[in-house]
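# Pasting a predicted model and its sequence here:
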Amino acid sequence: MARSFAKKILAGLRLPRLPRTSLRRLGFVHDALVSFLAITAAMALSWGLAPMLTLWQIWVLIGIFTAICILVFPFFRLNSGAWRYASLLDVVSIVKAVTAVVFIFLGISFFTFRGDYLPRTALVTTWFVLIIGLGGPRLLYRLMKEGGRRSRMDDPQVKRGNSVLVYGFTDSADLFVRNARRSGEGQRIVGILDERPKNRKRQMHGVHVLGRLADLPTIIARRQAARQNPISELVIADPDLPAQALSDLVAQAAPHKITVKRLPDINRAGIVDENAPIEPQPISLEDLLTRKVVDLDLDETGDLLVGTKVAVTGAGGSIGSELVRQIAGFKPSLLILVENSEFNLWAIERQLAADFPDIAVVARTIDVRRKDRIDRLFAELEPEVVFHAAAMKHVPIVEENPIEGIETNLLGTRNVADAALAYGSRAFVMVSTDKAVNPTNVMGASKRAAEAYCQSLDLSQDRTRFMTVRFGNVLGSTGSVIPLFQTQLARGGPLTVTDPNIVRFFMTIPEATRLILHAAGHGMNNAGSKGLIYVLDMGKPIRIAELAERLIQLAGLRPHIDIAIEFTGLRKGEKLYEELFSTEEAREETGREGLMFARSRVLDVQLLSRNLKTVEAAIEAGETGRAVECLRRIVPEFDAISFELPAPLLTLEDSPPAIAGPGKPFAE
């Protein structure tokens, strides 16, 4: 009863709003007045009333003390913060300031009156009274502010926003709860969940620890029985929560239609704006990856890129654009953007102009299949380092358009690689894919053939280093499964997965790009890597069906109940699982975290060039079956469906192709 009465009194207190400058001046006036009253009261208690009326020296000392307070308090920044956020740190500052004033006043009183008119008890009394007089109003003001908001938050008749549970009894939770109390908007925090037994039955700013995550069903049932608003959000206040624990938490919250969010790392983000609420951030699918994210030292890459002319093909794609952004950070002397899509080229060029205005950029809309255009570009600009990311990467589309896929992925790579060699580039880096390992589709086979061509060039000369970097899927890339799932989820489902057992390797685009750059720098300083393929450590493969389930759960919905997941069957050329190494390749360590070598067979460069001319002739004639069969001759492990041949197959020159291992003489 008394508590509710006190809440009504606090809620009824409404202070007029004043400008910030006016409030700060009012604080200075308050502190000066309290200082005057504190020393006056202490002197009166020590001397009595009669001497106060007759001895003018007492009033001189009172004036000196008040003046010292006015001069000293600003050095301790007593009014630099808002009273509504007063805390123990402010009380500590007050104690320091008052102590300093007392010692300064004691010294000055001995110089003026030799301490004759200053009772010793007056100093002690002044010290206590002044601390209470300065700190008490500040804390009372904060209590009034928070008490008024708390009463409104706890009023069931007042419509609030989301009912929120906080997970983790942490410093971040403390900041979030206090911020929510102050702002009085957005969320209504109804409880805290924490796994540690020592935190049971504890509370934080009036918000109680209700139990562990396992107690969530009981907490929800209890609220339903009391006809309280359902919990709609679970906010994670532990910035160091592992990915696996985060994934489990999302899975347990989803059956109750609770959206899981997490607080930004408030302690690392700097000072929080006292007038703005702390906004929990949605959890991304990248947050749920259980793989270890490798952050590598890029000093070697800096030696390769700083002050050089760098060309990036496919510069507007998912990987290419991130490569461009990270390369720009190394301040190359010239950044050459090669992109077939006009819009993608415009988008990345505009972003570079905004983020890196000091970097010289040349943008060219060129198809890598046009050898003459590529040669003219390299003759004109003479790039020193080339990153080749242009490719057709969507398996079903390439299966339906094999000629375009082979011409882009294989002949396009040949065109750019030959130009890099002819015009004196120091390094050429090809971006490859795990689908090149034991390929079952044209896309993978064309990339494996392109890998073989770069390997053969790397071993056949010493003028240009040719490096190949192989890795799996990246989250969020154009045409990948995650954007498809997000589109399907926005339409209300269903989410389509080809097979319940299909798995893929995944990493984030920035991480994959960092590793590509690091592999390039490492390759330039490691002569022993000639003819080898860099393979990125992709961690463990992830079930696509599990990705779909987690994406649904992140939206606060239930897989197979609120949103259906349909299995459509494997598509043409698609495998259940991908591999990073074939059975014929030897895996070797690079000595660098996140990078490995694949030592595979290498074809004779002259023989391979003649075979590529045969492929080119088949493409120019529009003979799909012959082009695919030629590809199969170059990549004998290519296990694909048979294409109907439109014309009798011409025999490849010097078939079958001879092979040689890295570092060994070529077979003639």
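Here it is on my side, so go on.

# Only C-alpha atoms from now on, for both contacts and neighbour counts.
Fine.

# in whichever strand or helix holds residue 489, what counts as buried?
With the criterion set as DSSP states H and E, the secondary-structure element containing residue 489 is helix 481-490. Residues of helix 481-490 classed as buried: 481-482, 485-486, 489 (neighbour count, 16 or more other C-alpha atoms under 10 Å).

# Likewise for stretch 297-306?
Along stretch 297-306, these residues count as buried under the neighbour rule (16+ other C-alpha under 10 Å): 298, 300-302, 304-306.

# Quick check: closest non-adjacent residue to residue 41.
Distance criterion C-alpha to C-alpha, 6 or more residues apart in numbering; nearest residue to residue 41, sequence neighbours excluded, is residue 126 at 7.9 Å.

# Would you check that my belief about the one you found contacting residue 44 is correct?
No: with contacts defined as C-alpha atoms under 8 Å, residue 126 does not count as touching residue 44, sitting 11.0 Å away.

# rewinding a little: turn the buried residues of stretch 297-306 into TSV, including distance to residue 12.
Supplementary listing: those in TSV, determined by distance: C-alpha to C-alpha, whole Å:
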residue	distance to residue 12
298	61
300	66
301	64
302	64
304	68
305	66
306	65
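
# Show me what the helix holding residue 489 is packed up against.
Using 3 or more C-alpha pairs under 8 Å, 6 or more residues apart in numbering; DSSP states H and E as the contact criterion, the secondary-structure elements in contact with helix 481-490 are strand 495-497, helix 544-554.

# circling back: neighbour count winner among residue 126 and residue 44?
residue 126 (23 against 17; other C-alpha atoms under 10 Å).

# how close does residue 213 get to residue 206?
Look at residue 213 and residue 206: by C-alpha to C-alpha, to the nearest Å, they are 20 Å apart.

# one more structure, for comparison:
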Amino acid sequence: MLEWLLSLPRYAKRAISVIADVGFLTFSMLVAVYVTQEIPLAALLQTFPIFLLSVPATILAFTKLGLYRAVIRYIGQHALGAVLAGILSNAMILVMLFQLVGIADKGNLVFVYAILALVTSGGLRLVARMFLFQRHNGHKQRVLIYGAGSSGRQLAQALLNGEQFHPVAFVDDDATLQRSTILGMHVGSPAQIAAIVKSKNVSRILLAMPSASRARRREVLESLDNLPIPVQTVPGMSDIVDGSMRIDELQDVKIEDLLGRDPVAPKLKLMHANIKEKVVMVSGAGGSIGSELCRQIVQYEPTMLVLFEASEFALYSIEQELAAYIQELGVDVKLKPILGNVQKQARVQAVMQSFKVQTVYHAAAYKHVPLVEYNIVEGVSNNVFGTWCAAEAAIAAGVETFVLISTDKAVRPTNIMGASKRLAELVLQGLSTRQHHTRFCMVRFGNVLGSSGSVVPLFREQIRNGGPLTVTHPEIIRYFMTIPEAAQLVIQAGAMGKGGDVFVLDMGEPVRIADLARRMVHLMGLEVKDQQHPEGDIEICFSGLRPGEKLYEELLIGENVRQTAHPRIMAADEVSMSWKEMSELLRQLEHHCENFAVAQIVKLITEAPTGFNHSSPISDLVDAGHKTADKNLDKNPSPVRPVFKPVSEVPAVVRAS
């Protein structure tokens, strides 16, 4: 019966409401007569015809006041106000009609009738609302909202009207809100969370703290770490205010909240110095760091942004995104998407000269440690010679500032990727001594969240797939920073460079990757499967350090570090080489790359002042393949040997002249 009523069309439901109200009013009059009159039958015969005359006026009043447009399940103060106004108008009409026909002393009757009509017509609607509300919420997930402030109340209201979650309680740090009731829900203290979760069968905790600092959110998340239910957050206040997200668009806990690191507002003077009204070029513009640099740069209104990228798809994607972003910002920035390889100096120089580039951010690099270990010649060619070619092109084109995006893996490197980035730093330091027109500087930082190869999206995907989570070593630690913060600090550091400077970003506290994995599992409402919890959900497997991988990273080689004008940027005085020494090293390195002499490349980098200490055997796949092939040929000589070109005919790595 109930399902049939709920499935009726709107006009049929309104008709039933009108009939029900006529019935409620009639019932209320009958009861009022029998309660207040000494001779009920006689009084009923006298007053009932007049009452029937007033009913159409009452129904008309209900209609005009919008009572029949209200949905019972969401009925609120307006609908109850309409009932009250309709009943009062009906009571006044009855009083006037009784006076017109000469019926006296019926004030008590009208008063009791009005009260009964209000209780039946309005009260039963509330009862129906409660019944339908409970029925509607029966299938929804029961959630606890952490934060009973404005955002928490808005979230609760939105969820009550939604289809997925049903808030059952609040908790808040504010002692003045505790033990109160908001939207019919009790407000408890954080210490009561475990008890509330158990007693109210809560399946999820929602953090409504969009304005809280990351440090405070980290404290809250640590306190919720042991609860066996997922934790989600509402969007940040800026996303809510600008309309890009709604209060009830819940998100997984962001990794930056787990790190508890609050960004420092950028210094506008430093952000503008190398960008505003200048022609800026970003190499590797389609990569994770390069693309974020581009997003930051267009906000500070360069006259032109040159996007230099080797990948056609990456270049197309960032160009389309930036075009839309520029239109949204309402700024006048010309975009120039250029396909090219940084190892081709002539191409890079032609681009810089054609557009009169003034500032270069060199983000083009191979940065995935194991892949560079497997492809040593290409890794060195791209990271070292690519940087050299781009730097020489910048000098020839009269570029004012050239900023290299370096890495913490360049400090006492144990892998080819880090060593190649340290060599790239040495190249720029050497060039700074050879000339003084183009200012070269380098900025080192650690892992950025969400970049290609970052563990965070990998862990999330592995958790969603049921595990296991793969961690290389139980003791491995890393520094982390968000991509936007890293890009802002790179731009500001570049503005402080005088020539040959090495800048180091304050990365905060290092994070143990195994602890990060466990916390991500817990915050998604799951349990780590281990010896203490054999029935857990997600297992963490330790796969062993990959080729060239360190247990921990450093940001400084020596102890000579200076503070700068920015609290999160330090300047380091590192060992360098004269250009004469550097050019000889590059000549030898180029010769070995031309000959694909992997062992000699590794030996040369080790002997250079890079601090390189290769932590694993040479893992180059092609070099290993050549050795295997040679052994097979020795055992089973073929009648037809492959013919190799002499070294002189092998295309050379493009040299910077």
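Okay, I see it. None of the values given here were measured: they were computed from a predicted structure.

# circling back: show me which of residue 213 and residue 206 of the first structure is the more surrounded one.
Remark: of residue 213 of the first structure and residue 206, residue 213 carries more neighbours, 17 against 11, as counted by other C-alpha under 10 Å.

# Around the residue lying closest to the more buried one once chain neighbours are set aside, count how many other residues there are.
The spatial neighbour of residue 213 of the first structure that comes closest, neighbours along the chain excluded (C-alpha to C-alpha, 6+ apart), is residue 193 at 6.1 Å. A total of 24 residues lie near residue 193 of the first structure under the criterion other C-alpha under 10 Å.

# now residue 14 of the first structure
Residue 14 of the first structure has 10 neighbours, counted by other C-alpha under 10 Å.

# That one belongs to a strand?
No: if the criterion is DSSP: H, G, I helix; E, B strand; the rest coil, then residue 14 of the first structure is coil and not within a strand.

# residue contacts, it?
Residues near residue 14 of the first structure by C-alpha atoms under 8 Å, 6 or more residues apart in numbering: none.

# any idea how far residue 142 of the first structure is from it?
Counting by C-alpha to C-alpha, the gap from residue 14 of the first structure to residue 142 of the first structure is 13 Å.

# likewise residue 513 of the first structure?
Taken as C-alpha to C-alpha, the spacing of residue 513 of the first structure relative to residue 142 of the first structure amounts to 50 Å.

# which of these two has more neighbours?
Ranked by neighbour count (other C-alpha under 10 Å), residue 513 of the first structure and residue 142 place residue 513 first, with 23 against 18.

# Find the helix or strand that the spatially closest residue to that one that is not a sequence neighbour is a member of.
Counting by C-alpha to C-alpha, 6+ apart, residue 323 is the residue found nearest to residue 513 of the first structure once chain neighbours are left out, at 5.8 Å. With elements taken from DSSP H and E, the one containing residue 323 of the first structure is helix 318-328.

# Onto which residues of the second structure does that helix map?
The alignment of helix 318-328 of the first structure onto the second structure (TM-score structural alignment) covers residues 288-298.

# which residues touch that stretch?
Outside stretch 288-298 of the second structure, the residues that reach it (C-alpha under 8 Å, 6+ apart) are 275, 282-285, 305, 318, 322, 326, 331, 333, 363-364, 450-452, 483-484, 487-488, 491.

# Now for the counterpart of residue 403 of the first structure in the second structure: which residues touch it?
Taking TM-score structural alignment, residue 403 of the first structure has residue 377 as its aligned residue in the second structure. Each residue near residue 377 of the second structure by C-alpha under 8 Å, 6+ apart is listed here: 593, 596, 598.

# How is residue 377 of the second structure assigned, secondary-structure-wise?
Going by three-state DSSP, the state assigned to residue 377 of the second structure is helix.

# and what of residue 382 of the second structure?
Under the three-state scheme (three-state DSSP), the conformation of residue 382 of the second structure reads as helix.

# One more: residue 168 of the second structure?
The three-state assignment at residue 168 of the second structure reads strand, by three-state DSSP.

# Map it onto the first structure.
If you follow residue 168 of the second structure across to the first structure using TM-score structural alignment, you land on residue 190.

# Compute the number of surrounding residues for that match.
Burial of residue 190 of the first structure is recorded as 18 neighbouring residues (other C-alpha under 10 Å).

# circling back: quick one: the helix holding residue 489 of the first structure to the second structure mean distance?
Per the superposition on the second structure, helix 481-490 of the first structure and its aligned residues are separated by 2.0 Å on average (mean C-alpha distance after the TM-score superposition for the first structure).

# Please work out which residues of the second structure line up with that helix.
Using TM-score structural alignment, helix 481-490 of the first structure pairs with 455-464 in the second structure.

# Distance from the chain centre to stretch 177-186 of the second structure, please.
When distances are taken as C-alpha atoms, centre = their mean, to the nearest Å, stretch 177-186 of the second structure is centred 31 Å away from the chain's centroid.

# repeat for stretch 414-432 of the second structure
32 Å.

# before we move on, the earlier item: just flag the most distant two among the buried residues of stretch 297-306 of the first structure.
298 and 306 (11.5 Å; C-alpha to C-alpha).
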